[in-house]
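A.B. asks: sequence unknown, structure follows:
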């Protein structure tokens, strides 16, 4: 077998197709996987070493062939039950990333002999432990390992890796249960399937190609009741969503808010009612007070001998009335935010009438005072 870095062997048949040595082992290092991938890309872009494999979902023996020959994923291990008839199991690796309740980003490494813990009712992100070097004619789809699904974990949408992708993946995980969820670094996280697309590629030839074995589905997994899968996943422990608890808590807080608003409304009505009664009492008192002011004015007209004293008293009373009107107006304005609009409008109208009447009284008082001065001049000593 030629070293991985050697160029393809010239085709002895002279049909112009590039010929490559068959790889019998998976790449042991990432550098070797990169060299094998480069054989079928760059200036030799889209060369397919196995043109006889039709465009379709790849079965296990074809997954092995492409991994060995093109290094499309690394590392790869089919000795521990990770390869099924048409899918391959992948572990968590790299970094585990999430945001805590305070909004602070947390990023921790994923160790093969360690664990990662997803908080309850959370979205977290975890890398996987393989690197992709996909040819331009192979796409990858993936989904969460069914054991995690049976425990209540969900995978974020969009699990498609496009042909030609190079790099690793960051998997979004939704823990919608009411409990923390722990994943070991050495247990499977997702299952991947590989599809050869209809993209036309250049045909290549692999010499002395080994025969790969197909990995069928294990018979023990067939025709099982639901309890079988729940027992394998969680020993039939209850799987509870955190959503009902969150909804119930939200409903409880909403009801508390409604009760608080009702109590505040009742208190406000009592306060506003009492305040309006107080203002109404002041207005009625002002009208009664204005009647006495009118009486003083009338007395000033009818009793010329005492008009000066009455007029002076009436003027002082009118000044006090104006000050009281200002105080009442300020009180009404302060209550504007909590008093009914119609009641406030009625009180404002009454206050406006009172203000006009006070102005009329002041003009009458001024005339009365002026007249009393004239009367005193007419009746005084000459």
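C.D. replies: Right, received. Where do you want to start? None of these values were measured; they are calculated from a predicted model.
A.B. asks: from here on, contacts and neighbour counts on C-alpha atoms
C.D. replies: OK.
A.B. asks: which parts of the stretch 151-300 of the chain are helices?
C.D. replies: 226-234, 243-302 (DSSP state H, counting those that start in this stretch).
A.B. asks: turn those into CSV, columns for mean neighbour count and distance to residue 103.
C.D. replies: Compiled in CSV, the helices of the stretch 151-300 of the chain are given as follows (neighbours: other CA atoms under 10 Å; distance: least, CA to CA, whole Å):
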stretch, mean neighbour count, distance to residue 103
helix 226-234, 14, 31
helix 243-302, 14, 19
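A.B. asks: same list (the ones you listed) but as a markdown table, adding distance to residue 98.
C.D. replies: Shown next, in a markdown table, are the helices of the stretch 151-300 of the chain (distance: least, CA to CA, whole Å):
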| stretch | distance to residue 98 |
| --- | --- |
| helix 226-234 | 24 |
| helix 243-302 | 20 |
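A.B. asks: show me the one of the ones you listed that comes nearest residue 56.
C.D. replies: Closest to residue 56 of these is helix 226-234 (CA to CA; 29.3 Å).
A.B. asks: take the one below as the second:
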């Protein structure tokens, strides 16, 4: 039967008081009811409504700690992240710390943080807060909050918790988007649903246990606040602030295409610049060659002029030498002739 959320929580509180009167720990209650269903024939095998979920969680020690305030929907229980966190940062180094908003955890854990940031296109391993002790006749499934699903986050496990499992759950959260998201300690992360299997109690069963309360058959209404979301855009506005998230791979591909286009433009520019450079080099070489040719021609002309002048000067010297030789010969003949007659008188 559907009752108000306030009435439902009051009934869960009375149920918890009856269980506390047993003075048995959650672990001891699990040992007692692991293979013995105290509500066989009273709660049928099916997806458990909120009242039956609270009954088994409290009586059998299935969820510890169990927070009735996180059971506000007809069939799902909200679970927060708290515990060990592991992921690789942008440098590839492993980050290790304990996620908790409880200051007392700093006394027992070396590194405590109250939030974790999911980087774009990354995976982060988170630990859920409670210890689960699943009876042999109950299984569980879980998934992310609808808000986080519309953000583009993905939980990377089964996500089935088999009957008989006992311990804490760690789950990988994938952020495939280009937007970072923060997860805070104590903030609801996943919704659990629980299903009772077909089951027969063993032939030898404990005698009737006086402190076991009657099952709670009621459930709260679906939260009216969630019914205000009518369209796809309503869900996206709540999750991202407007519009679908951008996939990190799409952004990377777009960046690669932009870089490729820039490279292509640079290569085109380099090709044009190279052609201009080659043309300039050819022109420069031609100018140097033409200058060398002109220099050679001028040098040859000057050399020919110098040779002609030198030949003329040599000829002048030869002519002067010949003239001097004639004068010398004449002088020699004059000195060697006999004296004239007047000199013999």
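C.D. replies: Sure, I can see it. Not measured: the values here are computed from a predicted model.
A.B. asks: closest to residue 214 of the first structure out of the helices of the stretch 151-300 of the first structure?
C.D. replies: Comparison of the helices of the stretch 151-300 of the first structure against residue 214 of the first structure by CA to CA identifies helix 226-234 as nearest, at 25.0 Å.
A.B. asks: mean deviation, that closest one versus the second structure?
C.D. replies: For helix 226-234 of the first structure, the mean deviation from the second structure after alignment is 3.0 Å (mean CA distance after the TM-score superposition for the first structure).
A.B. asks: that helix packs against which elements?
C.D. replies: helix 146-150 (3 or more CA pairs under 8 Å, 6 or more residues apart in numbering; DSSP states H and E).
A.B. asks: the residue nearest to residue 191 of the second structure when sequence neighbours are not counted: neighbour count?
C.D. replies: Spatially, and ignoring its direct neighbours in sequence, residue 191 of the second structure is nearest to residue 78 (4.6 Å; CA to CA, 6 or more residues apart in numbering). Neighbourhood size, residue 78 of the second structure [other CA atoms under 10 Å]: 22.
A.B. asks: the spatially most central residue of the second structure and residue 218 of the second structure, how far apart?
C.D. replies: Centroid-nearest residue in the second structure, with CA atoms, centre = their mean: residue 121, separated by 3.8 Å. Distance of residue 121 of the second structure to residue 218 of the second structure, computed by CA to CA, to the nearest Å: 43 Å.
A.B. asks: over to residue 239 of the second structure?
C.D. replies: For residue 239 of the second structure, the distance to residue 218 of the second structure equals 31 Å [CA to CA].
A.B. asks: give the contact list for the equivalent of residue 192 of the second structure over in the first structure.
C.D. replies: With the correspondence set by TM-score structural alignment, residue 192 of the second structure lines up against residue 192 in the first structure. Residues in contact with residue 192 of the first structure (CA atoms under 8 Å, 6 or more residues apart in numbering) are 87, 88, 89, 90, 140, 141, 142, 143.
A.B. asks: which element is residue 33 of the first structure on?
C.D. replies: Under the criterion of DSSP states H and E, residue 33 of the first structure resides in helix 30-38.
A.B. asks: mind listing what's buried in that helix?
C.D. replies: 32, 33, 34, 35, 36, 37, 38 (16 or more other CA atoms under 10 Å).
A.B. asks: read off where the helix or strand following it ends up in the second structure.
C.D. replies: Next in sequence after helix 30-38 of the first structure, counting helices and strands by DSSP H and E, comes strand 47-48. Aligned by TM-score structural alignment, strand 47-48 of the first structure falls on residues 36-37 of the second structure.
A.B. asks: before we move on, the earlier item: and the residue nearest to residue 191 of the second structure, what pairs with it in the first structure?
C.D. replies: With the correspondence set by TM-score structural alignment, residue 78 of the second structure lines up against residue 89 in the first structure.
A.B. asks: wait, that match sits on residue 190?
C.D. replies: Yes: between residue 89 of the first structure and residue 190 there is a contact under CA atoms under 8 Å: 5.8 Å.
A.B. asks: distance to residue 241 of the first structure added to the buried residues of helix 30-38 of the first structure, as CSV?
C.D. replies: CSV is the format used below for the buried residues of helix 30-38 of the first structure (distance: CA to CA, whole Å):
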residue, distance to residue 241 of the first structure
32, 45
33, 42
34, 44
35, 47
36, 46
37, 44
38, 47
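A.B. asks: relative to the whole chain's centre, how far out is stretch 220-239 of the first structure?
C.D. replies: What separates the centre of stretch 220-239 of the first structure from the centre of its chain is 34 Å, taken as CA atoms, centre = their mean, to the nearest Å.
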